[in-house]
Every structure is written in C-alpha cells, then in structure tokens.
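Asker: A structural model of the following input is requested.
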Amino acid sequence: MTELNSSFSEKKEASSLDKLKQYIYQKMIDHDICEYGYLFVDKFEILNPIIVTNFPENWMKLYHRFKLHMVDPIVNFGFDSPKPFFWPDSLGKMTTRDKKFLSHADKHSVSEGYSFTVHDAKGNFSILSITKMSGEHDFDNLLGVYRAEMQMMLMDIHKSCIGTDY
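Answerer: As a prediction, the model looks like this:
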C-alpha cells in the first residue's frame, strides 16, 4: 500500500510541476519574455529546489547535477534582497568562486538579467530571473513596462508553490 501511495504522490507532484511549468511559460509569453528562470526553495532545506526555466539545456544539466543554485551569486544575493535587482547590482564584492560561476554561465549565454524575489514568513524563497540572452528586446523598456506585473506574478507563483496565502 505504501508503494501505491508513493506512486500516487509522485504522479500528483509531477502533474503539479507540469501545471506550474505551463503557467510560468504562458505568463512569460504573454509578457514577451523569451528567457527566464524560476527557483523555489525552503531556506532550511536548500538541496532540493523547484526549478522551472528555459535557459540552455546544457547549462541546466550542469546546474542540476552540481547543485549550482547553492553557489549561484544571483540566487545568493536574492536570499538577502527584499527587492528586485539588476544582476550587475548584485555583483559588488565578487569572490573568485562567483567570477568563475559567472564566466561559466556566460559561456552558456546566461550573462545579463534582472531578478525578482519573494521571501515568506515560513522560510521559503522564490526568485524569478529574466535574461537578456537573445537581444531581441529592448530589455530596459520591457522591464519598465512589466516590472510591477512581474513582481505580482512571482508572488502568485510562490503562493501556488506553498499552497496557501502568506
């Protein structure tokens, strides 16, 4: 019986993740955003985040395999930032490890972006990053038009991950 419950739970989780992926994808398309990454994690159990992204596949394979969210300077800055930020603003005092990480990300065309954050009272954290990988958009104009909507959207996504109001 435990095996059956476990299987049902895994299918339910996969279905929820698929719905989350579709929701985020549709919201990004609606806002004319081509490249994005979303991460949700319990700050006290950081090893198993939920990640939804369309960043390059090779980069994400490395990111998952080596649990790079734990050393990602953008994610680490987001842990301490209550407000959205341009990536260059987060890189004031970079360590050698930060520089190496960003150099590696840049090789996979993940180099310039803007991130929105949500922190809740239960210790959960979400970050939504949109990147300027393709150069198809006027990135600054896009942010000017959608910045407030993107923050609210992230709050809605975060709420769906925790399954309750804050």
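
Asker: going by C-alpha atoms from here, please, whenever you check contacts or count neighbours.
Answerer: Noted.

Asker: how many residues are close by D120?
Answerer: Using other Cα atoms under 10 Å, D120 has 15 other residues around it.

Asker: just the strands in this structure please.
Answerer: 36-42, 50-53, 85-86, 113-119, 124-131 (DSSP state E).

Asker: closest one to C161 among those strands?
Answerer: Proximity to C161, assessed across these by Cα to Cα, is greatest for strand 36-42 (7.6 Å).

Asker: state the distance from F86 to D72.
Answerer: Distance, F86 to D72, by Cα to Cα, to the nearest Å: 15 Å.

Asker: list the residues that contact the residue nearest to the spatial centre of the chain.
Answerer: Geometric centre of the chain, nearest residue: Y38, 2.2 Å, by Cα atoms, centre = their mean. For Y38, the contact set (Cα atoms under 8 Å, 6 or more residues apart in numbering) comprises I50, I51, V52, T53, S126, I127, L128, S129.

Asker: buried ones among the residues you listed?
Answerer: I51, V52, T53, S126, I127, L128, S129 (16 or more other Cα atoms under 10 Å).

Asker: farthest-separated two in those residues?
Answerer: Most distant of the buried ones among the contacts of Y38, by Cα to Cα, are T53 and S126, 13.1 Å apart.

Asker: between the buried ones among the contacts of Y38, which is nearest I157?
Answerer: When the buried ones among the contacts of Y38 are compared against I157 (criterion: Cα to Cα), the nearest one is S126, at 8.6 Å.

Asker: give me the neighbour count for H158.
Answerer: Quick note: H158 (other Cα under 10 Å) scores 27 neighbours.

Asker: for comparison, sequence B:
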Amino acid sequence: MDSRLKYSGFIPADESNSNVCLNLELEKLLGDLQGASYAYFAAPRNREVAPLIISNYPSRWLKAYKNANYHLIDPIIHHGLKSCAPFSWSDALQAASCDKSRELFRRSSQYRICSGATFTLHDACGMFSSLSLCNSGPQADFERRMADQQGQLQMALIRFHSRLLSLRAMDELFPEPQTGPLSARELGVLKWVMMGKAYREIALICAISERTVKFHMSNISGKLQVCNAKQAVYEAQRQGIL
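Answerer: The predicted model follows:
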C-alpha cells in the first residue's frame, strides 16, 4: 500500500460533502479492496453519543441503522468492544446472547450484509473504532483474502482513524448532549471567555486545541445569533444562560 497518501481537502468546509470525502479517503487506504462493501465505526467507550459511521452500505440500511440506534444491539460492535484481534462475523454471531442481536443480523441480510470480517482499534483517547468488510463472493476466497491482507487492513484502520482525529476534535465528532441552547462544553468555553481568558489560555485549561475553542465560539455565536465573543457573553447573560 502506498503510505504517501494525499489528504488535502480530507474534510471540506462544506459539511454536506464531508462524508463523500471521508469515503473516498478510506477507499484509497483499502488499496486492492477498493469496491468492496465496508463500514468504519467509531465512538467513545465512556459516553452515550451517536457513533460516527463511514460506509458504502445501502443508504436505506444505513439510515435505518442510525435512526434506530442499532449499534446498541449490533453483535459485531459488541464483539469488537471485547476483541483486539480481527474476527469473522460468524464468530460474533455465535457469541451473541441477545435475540435482538440475531434479529438485527437477519434484517441486514435483506441488504446482503450477512458475512464478513471486522478489524478493531482501541485508542489511547478511550475511543473504539472498527473497520468491517462485507463478503459478496465465495466464503473461501474471502477468508483467504482477509488472511493475506490482514496486516494491510489493520494499518488502513489505524491510519484512517489517526488522520481523522488529527483533523477533527473529539468535541466536533461527538458533540455532548445539550440540556439548553448550549452544550456543556460550549458553556464552559463561554464562561472562560466571560472571565477574560484568551482562546490560547482556554485551550490549555480545557485540554483542547485553540482551533477547537474557535469552533465552539463559532457555534455559540450562531446559536445566540450574535457576531462576536463579547456579544455572545452579553446575550448569554441576558438569557440567563450565564
């Protein structure tokens, strides 16, 4: 695999094109397996948030999967959370103890998503990610290809995951649930702004990048319908948020 991949424009400013760009970059990393059906899954292990899914599975299935939070009963995800080594989907299905998990597999079979292999990654930030490849041909041929290319595929997962996190902060990928107009993180950033802290100082205090602080302030200004940080503080105080 060519490790000198070019990532310019990896994540465009236009969010509507973002997933298309992510799919293309992941497909580059898959090398000889371009054209295969795949799914990249990522989520923090210690937070209940919507996962990030990059996939070329049928759009109807992806929509149903996300809307119903099927990741909570997906035997592939459950098995992956307990596994460090690549595994076949048949292994995950055998280990499934929940009838709902087996029923999910039957539903996915309607979209020809019923046989495959999954590679996993547990990173230092507490994130779990996986790369699943769906088999659409003879099982023996698929197993042979997975065995021959397992090192390449594991590295593809590591590189894609690492690059994604270098370009998007955790708060951007997995926003915290909101109990009001501002998330807990946004409220925390705005409080430090109110206290006169510079973006650089807030970044150090919150252990995030200065770019992420600016990202939060941009969101805050948009939600409060103001133009700058000073106006955001005033409007938040007027609304009783601060």
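
Asker: and the TM-score between them?
Answerer: Overlay of the two chains. TM-score (TM-score structural alignment, normalised by the length of the first structure): 0.81; 155 aligned residues with a Cα RMSD of 2.4 Å.

Asker: elements contacting the longest helix seen in the second structure?
Answerer: Assignment by DSSP state H gives helix 139-167 as the longest helix of the second structure. Under the contact definition 3 or more Cα pairs under 8 Å, 6 or more residues apart in numbering; DSSP states H and E, helix 139-167 of the second structure sits against helix 18-29, strand 116-122, strand 127-134.

Asker: nearest to Q152 of the second structure, out of these?
Answerer: helix 18-29 (8.8 Å).

Asker: return the set of buried residues in that closest one.
Answerer: Buried, per 16+ other Cα under 10 Å, within helix 18-29 of the second structure: N19, V20, C21, L22, N23, E25, L26, E27, K28, L29.

Asker: check stretch 28-39 of the first structure too.
Answerer: Quick answer for stretch 28-39 of the first structure (16+ other Cα under 10 Å): M28, I33, C34, E35, Y36, G37, Y38, L39.

Asker: just put those residues in TSV and tack on distance to H119 of the first structure.
Answerer: TSV is the format used below for those (distance: Cα to Cα, whole Å):
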residue	distance to H119 of the first structure
M28	21
I33	23
C34	25
E35	23
Y36	19
G37	17
Y38	14
L39	12
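
Asker: list just the nearest of the contacts of Y38 of the first structure to L91 of the first structure.
Answerer: S129 (15.1 Å).

Asker: corresponding residue for A85 of the second structure in the first structure?
Answerer: The equivalent of A85 of the second structure in the first structure is K83 (alignment by TM-score structural alignment).

Asker: equivalent analysis for I53 of the second structure, please.
Answerer: Using TM-score structural alignment, I53 of the second structure pairs with I51 in the first structure.

Asker: near P82 of the first structure, how many other residues are there?
Answerer: Neighbour number of P82 of the first structure under other Cα under 10 Å is 12.

Asker: find the nearest non-adjacent residue to it, please.
Answerer: Closest residue to P82 of the first structure in three dimensions, ignoring its sequence neighbours and counting by Cα to Cα, 6 or more residues apart in numbering: T117, at 6.5 Å.

Asker: ok, the residue mapped onto the one you found from the second structure to K223 of the second structure distance?
Answerer: Aligned counterpart of T117 of the first structure in the second structure: T120 (TM-score structural alignment). T120 of the second structure sits 37 Å away from K223 of the second structure, going by Cα to Cα.

Asker: between the two, tell me which one has more neighbours.
Answerer: T120 (26 against 12).

Asker: how much space between D42 of the first structure and N76 of the first structure?
Answerer: From D42 of the first structure to N76 of the first structure the distance is 13 Å (Cα to Cα).

Asker: the more surrounded of the two?
Answerer: Taking other Cα under 10 Å, D42 of the first structure and N76 do not tie; D42 has more neighbours (18 against 13).

Asker: could you check how far the alignment partner in the second structure of the more buried one is from H79 of the second structure?
Answerer: With TM-score structural alignment defining the correspondence, D42 of the first structure maps onto P44 in the second structure. Counting by Cα to Cα, the gap from P44 of the second structure to H79 of the second structure is 16 Å.

Asker: for the match of T117 of the first structure, what are its contacts?
Answerer: Contacts of T120 of the second structure by Cα under 8 Å, 6+ apart are G80, S83, C84, A85, P86, F128, S129, S130, L131, Q154, L157.
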